[in-house]
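In: sequence and predicted structure below; questions after.
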Amino acid sequence: MAVVIREYDPTKDRLGAEEVDRVCEVGPSGTMSLYTDHLGEPLARIRNSPTYLMLVAETTGPTKQIVGLVRGTVKMVTCGKKTKRGAKISSPIYTKVGYILGLRIHPSNRRMGIGLLLVRRMEEWFKEKGAEYSYMATEKDNEASVRLFTGRCGYTKFRTPSILVHPVYAHRRHISRHVSIIQLSLSDAEALYRARFALTEFFPRDIDKVLANPLTVGTFLAVSENDYQWPGIEAFLKNTPESWAVVSVWDLDSVFRLELRGAPALWRGVAAVSRAVDRMAPWLNVPAIPNIFRSFGAWFMYGLGREGTKKARMVRSLCAYVHNKARGRVSVLATEVAASDPVRKAIPKWKRLSCDEDLWCLKRLGEEYSDGEVGDWTKSTPGSTIFVDPREAFKNVSFFLA
């Protein structure tokens, strides 16, 4: 079958693209699947990125049909660090990367090489934009996707972060009275991230635009002191408390919604009973499970950084604070951290909704784009932390729950 790969045209391709997305995000029979439900325009999932493109695969002939699509974005991120001779402070090394997301092929048109054509054309666009690397995220058990990228497209299995998801209950969670929570201004949040976390792998150079985006709910700082008074960012950086943590929150609910399908009747019944008991006897503080078996919204916690001996407590306090702010707004909180991150255990999660090992694959597009400072990033050793850009959060959700 002959197909044409071309740029998405919202004036005539929207219905066809939405249909491909819809039929590709339903899990196999007999399993539960967490899938995304788009809110209108398919480009909404990438419009918040600095540079983006959406491609479609369309059949030729008198009856044209969209049978595949892929989205891509380009940005500058940290890939390493450098220290000048005699200097005590390192500076980040940035590289331009392309991110492939939302590769979808209509089930009736698979195994025809359409996915390969879409990926190669997207990589050509990445090169046109000066990207040195291309990367993508998938589930490690998605054999077809892993085989396409690591086998036919030449990608390397690079990082395996964990996606952690937790329901938002009806009641407030406890925050220690020995912890102070402060909401930072945009300028203070940017200064803190650049001063303390710019060396983190995949840290976006345009963090200022991420923080200023209307989808960012706010940036919150937890300090291990009671009634802590914010001294200003300069004073804080000069004399930081012994333990502290910071997190920013992104409103995924405004971009797409989620739904859990295929859940057993017992699960649905237990969840319904928990909500009913909580309504009748709210003083019992029953952890009523929100209705996640129909379309629901989520907040994504990003930029989770911390320091000090009590950093795990600070992280737990921040998660509890965000949980309390999310009540009545969304049904779940989510974040993504490096699999080896030592504070991962401090982040609450519901195992049935979480994914212990997501898979990121990376490919070097060409040495001619390298500045020679970091070498080949695909061969680097993973660190204990990673920065997950909220503009890309949950955009490949289709993992299946046992």
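Out: That came through fine.

In: CA only for contacts and neighbour counts going forward, please
Out: Will do.

In: ok, longest strand in the chain?
Out: strand 66-82 (DSSP state E).

In: helices of the stretch 1-150 of the chain, residue ranges please.
Out: 14-24, 114-128, 143-146 (DSSP state H, counting those that start in this stretch).

In: any chance of those helices in CSV, with mean neighbour count too?
Out: Below are the helices of the stretch 1-150 of the chain laid out as CSV (neighbours: other C-alpha atoms under 10 Å):
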stretch, mean neighbour count
helix 14-24, 18
helix 114-128, 19
helix 143-146, 14
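
In: how about the ones you listed, which one is nearest residue 215?
Out: helix 14-24 (22.9 Å; C-alpha to C-alpha).

In: counting by contacts, list what that closest one packs against.
Out: strand 66-82, strand 91-105 (3 or more C-alpha pairs under 8 Å, 6 or more residues apart in numbering; DSSP states H and E).

In: save these as CSV, and put in mean neighbour count and distance to residue 271 too.
Out: What follows is the helices and strands packed on helix 14-24, written out as CSV (neighbours: other C-alpha atoms under 10 Å; distance: least, C-alpha to C-alpha, whole Å):
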stretch, mean neighbour count, distance to residue 271
strand 66-82, 22, 36
strand 91-105, 22, 31
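
In: what is the burial count for residue 330?
Out: Residue 330 has 21 neighbours, counted by other C-alpha atoms under 10 Å.

In: got it, and residue 300?
Out: 25.

In: so who does it touch?
Out: With contacts defined as C-alpha atoms under 8 Å, 6 or more residues apart in numbering, the neighbours of residue 300 are 249-252, 333-335, 390, 393.

In: doesn't it lie inside a strand?
Out: Yes. The assignment for residue 300 by DSSP: H, G, I helix; E, B strand; the rest coil puts it in a strand.

In: what about it, distance to residue 210?
Out: 13 Å (C-alpha to C-alpha, to the nearest Å).

In: the helices in the stretch 201-350 of the chain, which residues?
Out: Going by DSSP H, counting those that start in this stretch, the stretch 201-350 of the chain shows helices at 207-212, 233-238, 265-280, 311-326.

In: I'd like those helices laid out as JSON lines, including distance to residue 294.
Out: Converted to JSON lines, the helices of the stretch 201-350 of the chain look like this (distance: least, C-alpha to C-alpha, whole Å):
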{"stretch": "helix 207-212", "distance to residue 294": "29"}
{"stretch": "helix 233-238", "distance to residue 294": "43"}
{"stretch": "helix 265-280", "distance to residue 294": "11"}
{"stretch": "helix 311-326", "distance to residue 294": "18"}
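
In: structure two is appended below for comparative analysis:
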Amino acid sequence: MENRCEVGPSGKLSLYTDLLGDPICRVRNSPAYLMLVAELVVVGSGPDKERREIVGAIRGCIKTVTCGTKLSRSANNKPLPIFTKLAYISGLRVSPSHRRMGIGLKLVRQIEEWFGENGAEYSYMATESDNHASVNLFTQKCGYSKFRTPSILVHPVFAHRLRPDPRLTILTLSPADAETLYRRRFSSTEFFPRDIHAVLRNRLSLGTFLALPRGATWRGAADFLASPPESWAVLSSWNCQDVYKLEVRGASSVRRALVKTTRALDRAFPWLRLPSVPQVFRPFGFHFLYGLGGEGPNAVKMIRALCGLAHNLAKEGGCGVVATEVADSEPLRLGIPHWESLSCAEDLWCIKRLGEDYSDGSVGDWTKSPPGMSIFVDPREF
């Protein structure tokens, strides 16, 4: 059923997902998760008078995230995070031969019931902005509203390594130092997970990397936060290829030949550093970059250098692409290398308030709040 469902922008090319035999792989690492399936009972004749066929599936998970900020009364009006319990809908699939029968709507309502039973205040989902069937289902029938439109930025992994910037020092932080840095600097970012420690210590986490000016020293997170350099940047990398793989289908033979030619040239003449397109027409893995942040006039250049490090790490791991997702107004976006043809300029997040009996607190109704400069995209849900 999954293999018959297309995922991705409309057009001739389609993106298929290989779950590597684990149907809950994309929610398994969340604090709480559930998968539901819709079965069709087929009655026939003969010895097997009744058989069951799975015609739909949906996954959901729940976590606690930042939904807004309030000013501290005792810390010089420093913004403090306001947390809420948030549910996420992932992987709603209905078999092409059984669509327009209300199966998707029933699956959404059933998993929302589980969300409510477990105390979730909001539910959200992500889809392509041109996936009209999905958008209409959630906004017109399920009560969701369009909320955020981040961009998915994808960069191919070339056959050659990218050169490091000699003007910078890049450090690998321990999970403890990374947690301290993220909590102190980014916990007020929208969608920041309160269990960031679980993300950074997960077996799929490939590390957190900090870019500093050349010659800068590191004496631990506390010392860094007390007196940071003028410019710095940070990001973390997540190993998605051990969770699932992707495959592009529907490409013409001409397109396949052109892509193959770029790889051959890159391998034959590595010193030319020609950009090559990876083998995306068979299952390929990727790394996801998250927790991107930084400060100072050179932060954009430092993010670019960190993305180069992530590219080389992905090359060593045999990945096809490196991907990330950022807010459309993210200041550091200029430093993230990507190919427009592989990226999604406008991913659509829709949100719904699950109950009216929750306290509005300091943030009010989150579904009506304006977007901020940045969002924190949890790699467990990508």
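Out: Received the coordinates, thanks. Please read all numbers here as calculations on a predicted model, not as lab measurements.

In: ok, back up a step: and the helices of the stretch 201-350 of structure 1: which comes nearest residue 196 of structure 1?
Out: That would be helix 233-238 among the helices of the stretch 201-350 of structure 1, by C-alpha to C-alpha, at 8.8 Å.

In: what stretch of structure 2 does the closest one fall on?
Out: Residues 221-226 of structure 2 are where helix 233-238 of structure 1 aligns, with TM-score structural alignment as the criterion.

In: coming back round to it: so the longest strand of structure 1 matches what in structure 2?
Out: By TM-score structural alignment, strand 66-82 of structure 1 lines up with residues 54-70 in structure 2.

In: residues in contact with the aligned partner of residue 351 of structure 2 in structure 1?
Out: Matched across to structure 1, residue 351 of structure 2 falls on residue 362, judged by TM-score structural alignment. Residue 362 of structure 1 is in contact with 133-136, 155-158, 378, counting by C-alpha under 8 Å, 6+ apart.

In: which of the residues you listed does structure 2 keep?
Out: Contacts from these that recur in structure 2, judged by both residues aligned by TM-score structural alignment, their matches' C-alpha atoms under 8 Å, are 133-136, 155-158, 378.

In: can you put the contacts of residue 362 of structure 1 in CSV and add neighbour count and distance to residue 292 of structure 1?
Out: Converted to CSV, the contacts of residue 362 of structure 1 look like this (neighbours: other C-alpha atoms under 10 Å; distance: C-alpha to C-alpha, whole Å):
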residue, neighbour count, distance to residue 292 of structure 1
133, 25, 37
134, 23, 34
135, 21, 31
136, 21, 27
155, 22, 35
156, 18, 35
157, 19, 32
158, 20, 32
378, 18, 38
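
In: if we can go back for a sec, average offset of the helix or strand harbouring the match of residue 351 of structure 2 relative to structure 2?
Out: Here residue 362 of structure 1 is covered by strand 358-364, with elements defined by DSSP states H and E. Aligned to structure 2 and superposed, strand 358-364 of structure 1 gives a mean residue distance of 0.3 Å (mean C-alpha distance after the TM-score superposition for structure 1).

In: could you point out which element follows that strand?
Out: strand 400-401.

In: packing partners of that next one?
Out: Strand 400-401 of structure 1 packs on strand 32-38, going by 3+ C-alpha pairs under 8 Å, 6+ apart.

In: okay, the angle between the strand it packs on and helix 14-24?
Out: 170 degrees (axes from the mean of the first three to the mean of the last three C-alpha atoms, to 10 degrees).

In: strand 32-38 of structure 1 vs structure 2, average offset?
Out: When structure 2 is overlaid, strand 32-38 of structure 1 sits 1.7 Å from its aligned residues on average, using mean C-alpha distance after the TM-score superposition for structure 1.

In: residue 281 of structure 2 matches what in structure 1?
Out: Using TM-score structural alignment, residue 281 of structure 2 sits opposite residue 293 in structure 1.

In: the residue lying closest to that match once chain neighbours are set aside: how many residues sit nearby?
Out: Leaving out its chain neighbours, the residue that sits closest to residue 293 of structure 1 by C-alpha to C-alpha, 6 or more residues apart in numbering is residue 260, at 5.0 Å. Look at residue 260 of structure 1: counted by other C-alpha under 10 Å, it has 19 neighbours.

In: ok, residue 260 of structure 1 - contacts?
Out: 32-35, 292-295.

In: how about residue 340 of structure 2?
Out: So residue 340 of structure 2 contacts 153-154 (C-alpha under 8 Å, 6+ apart).

In: the closest residue in space to residue 24 of structure 2 that isn't next to it in sequence and residue 307 of structure 2, how far apart?
Out: Spatial nearest neighbour of residue 24 of structure 2, excluding adjacent residues (C-alpha to C-alpha, 6+ apart): residue 35 at 6.8 Å. Plainly put, residue 35 of structure 2 is 34 Å away from residue 307 of structure 2 if you go by C-alpha to C-alpha.

In: again with residue 67 of structure 2
Out: 28 Å.

In: repeat for residue 85 of structure 2
Out: From residue 85 of structure 2 to residue 307 of structure 2 the distance is 32 Å (C-alpha to C-alpha).
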